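>>> sequence and predicted structure below; questions after.
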Amino acid sequence: MTSSSARGIYGHIGDLSPDYLTIPQTLTIGLRNYEHIAAIPSAIIQSAADKSQVEKQFKTHFGEMDTEAKYLEFFLEQFRFVKENKLPELEVFIAELALKKATFCSTIHRLYEQFHPTYYSLPNDTSLSLAQTNRCLESFQIMMQCMKMMQDKGLEIRLGSDGANGGRINISELILLCKYGFSVADAFKIATINGAKAMKIEDQVGSLETGKQVNLLIWDKDPFADYTNFSLGKTIIKDGQILNKAMW
């Protein structure tokens, strides 16, 4: 968990270790800003029987969870397990998160890049069979449906990179959001004002308003016409100054 006296408290909650607090536990003590949509299933899969079942399910289809890629692919398999076995519990949990005005960062590129090319990279996991790749893709779609459900219920989603090359990752996140059911307008909101509000700096950045900092991206081609234009050329303005290409 990280914090700043001026910017509130944020939690990296819901990992696979039983030594860590769960999202429901931290909700009761007032935490509202969470990292990573991928942690949602761990709040639902709590019993020893459920944990054993999803682990067995993953091993049947993917083998041992012995690499970072497999570890990340397991998060996707958890979404499939929840949809197939715990959907009512998921719906109740999302309603509770919405009631308490929780926010989550996306961090979807980190999962997608394990099994599928992105606009700038090849898959990390080269050991996957076609059937395994397709299963990851199906599970990823289930995760995106969950995230859309969360937004439709009023939860605010924030952009999250969780890796090196954060600029490229964030562009990939925008493309993936639009590819899997979010509007371009929603993607822009996720990338701007939602994060600013969670950090309590929406009076400084996050939207185009008088008195706010002039930090802008201006795309050469309109993303509203085609979301793949997110990956094309752009002008970067930082603190009101146009950056030279050598600077970015």
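Cool, the structure landed. Residues are numbered from 1 along each chain as shown.
>>> C-alpha only now, for contacts and for neighbours.
Noted.
>>> please enumerate the strands of the chain.
2-4, 8-11, 33-34, 103-105, 156-158, 216-219, 234-238, 241-242 (DSSP state E).
>>> who are the packing partners of the third one?
The reference is to strand 33-34. Here strand 33-34 touches strand 8-11, strand 103-105, going by 3 or more CA pairs under 8 Å, 6 or more residues apart in numbering; DSSP states H and E.
>>> quick check: which of the ones you listed is buried the most?
Ranked by mean neighbour count, the helices and strands packed on strand 33-34 are led by strand 103-105 with a mean of 26 (mean count of other CA atoms under 10 Å).
>>> circling back to that earlier point, so which of the strands of the chain is nearest residue 77?
Evaluated over those, closeness to residue 77 peaks at strand 103-105, with 19.4 Å, by CA to CA.
>>> remind me what the closest one packs against, helices and strands.
Packing contacts for strand 103-105, counted by 3+ CA pairs under 8 Å, 6+ apart, involve strand 33-34, strand 156-158.
>>> for this protein, what spans make up the helices?
All helices of the chain, identified by DSSP state H, fall at 23-28, 40-44, 48-62, 68-85, 87-99, 109-115, 130-152, 166-179, 184-191, 193-198.
>>> second structure for comparison follows:
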Amino acid sequence: MKGLDISDRVRPLDMYPYDDYKVILKPLAHLHYAYRIENGGITIELSDYLKDAPDKVINDTCKAIIKWSSGRKYVAPDSLMDYISSDDFIVRSRPLYLDRSRSFRRDQQGAHKNLLDSIERLLESGLVLESDIQNSYITWAEHMAKYRFGQCNQMFRVISVNPDLDSDSVPDTVVDYVVYHEILHLRQGVMRGHRPHNAKFRGWEHSYPDYERIENYLRNFYVGRRRSRQKVGLLHQEARIGIEHYPAVVGVVQVGNDEGHLSRI
């Protein structure tokens, strides 16, 4: 996959101890970091979501990857975390992420359930605040693994829900709970590390009414049940939450630490 060479944006001292280096932006669905060492030189691959990032963000990220290449743990620099957490980055990058992903229906209206109804009920109950869902996007998934009921990309603030829950036989409170779980990941925001389901998160999760009963329902969801193959009809409404609006568009990894999901086995 061809990339854009931005080596001229990088300070040579930030690439020490490598004299020969190249920095490439690659067009991938998720934020991506990688490096390759050949003949004493290093090639760093970054996501092209960073093409408009300030040079400081690019240089700080390259320095972190250089440390990673020497055997140290990769730690995302503060400048990068601040940049990818900004509303400007999210608003500009999310449409591209949605276009590149093949797993979204880009519709909150299902055959039987509307995800915005779940949002409204959660807001009315006080379990979710307006601030939790600002600058966010929700949609039914095109498909999702068995026993994975929801997914949240915290970086681009996109929630998707398993289409098998789009059924009159599924109680609204179950769909609401799955949406609630994913909104909690939005509340967390982009995190360093790989533990989105920490103690604080579990405390929020357990505050949902009838938590244990719904968890048991999801654990047994596919027992004796055939997976539905039905497709949502031709209705393509906009999936919108909060302040941003993206019309339905025809379109359409190395996953970083920006994913949270609800799976039950």
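It's in. The structure presented is a predicted model; accordingly, all values stated were derived computationally and were not measured.
>>> TM between them?
With the length set by TM-score structural alignment, normalised by the length of the first structure, the two chains reach a TM-score of 0.30; 129 aligned residues with a CA RMSD of 5.9 Å.
>>> one step back: same list (the helices of the first structure) but as JSON lines, adding distance to residue 238 of the first structure and mean neighbour count.
Formatted as JSON lines, these follow (distance: least, CA to CA, whole Å; neighbours: other CA atoms under 10 Å):
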{"stretch": "helix 23-28", "distance to residue 238 of the first structure": "36", "mean neighbour count": "16"}
{"stretch": "helix 40-44", "distance to residue 238 of the first structure": "35", "mean neighbour count": "22"}
{"stretch": "helix 48-62", "distance to residue 238 of the first structure": "45", "mean neighbour count": "15"}
{"stretch": "helix 68-85", "distance to residue 238 of the first structure": "34", "mean neighbour count": "20"}
{"stretch": "helix 87-99", "distance to residue 238 of the first structure": "34", "mean neighbour count": "16"}
{"stretch": "helix 109-115", "distance to residue 238 of the first structure": "25", "mean neighbour count": "22"}
{"stretch": "helix 130-152", "distance to residue 238 of the first structure": "30", "mean neighbour count": "18"}
{"stretch": "helix 166-179", "distance to residue 238 of the first structure": "14", "mean neighbour count": "21"}
{"stretch": "helix 184-191", "distance to residue 238 of the first structure": "16", "mean neighbour count": "19"}
{"stretch": "helix 193-198", "distance to residue 238 of the first structure": "16", "mean neighbour count": "21"}
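>>> tell me which of those lies nearest to residue 3 of the first structure.
Across the helices of the first structure, residue 3 of the first structure has its closest neighbour in helix 193-198 (11.9 Å, CA to CA).
>>> just checking, what packs against that closest one?
Contacts defined by 3+ CA pairs under 8 Å, 6+ apart place helix 193-198 of the first structure against strand 156-158.
>>> let's see 6 Å
Using 3 or more CA pairs under 6 Å, 6 or more residues apart in numbering; DSSP states H and E as the contact test, no helix or strand touches helix 193-198 of the first structure.
>>> ok, now how distant is residue 3 of the first structure from residue 96 of the first structure?
Distance, residue 3 of the first structure to residue 96 of the first structure, using CA to CA, to the nearest Å: 23 Å.
>>> now do residue 176 of the first structure
Distance from residue 176 of the first structure to residue 96 of the first structure, counting by CA to CA: 26 Å.
>>> distance to residue 148 of the first structure added to the strands of the first structure, as a markdown table?
Below are the strands of the first structure laid out as a markdown table (distance: least, CA to CA, whole Å):
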| stretch | distance to residue 148 of the first structure |
| --- | --- |
| strand 2-4 | 26 |
| strand 8-11 | 21 |
| strand 33-34 | 16 |
| strand 103-105 | 12 |
| strand 156-158 | 9 |
| strand 216-219 | 25 |
| strand 234-238 | 28 |
| strand 241-242 | 35 |
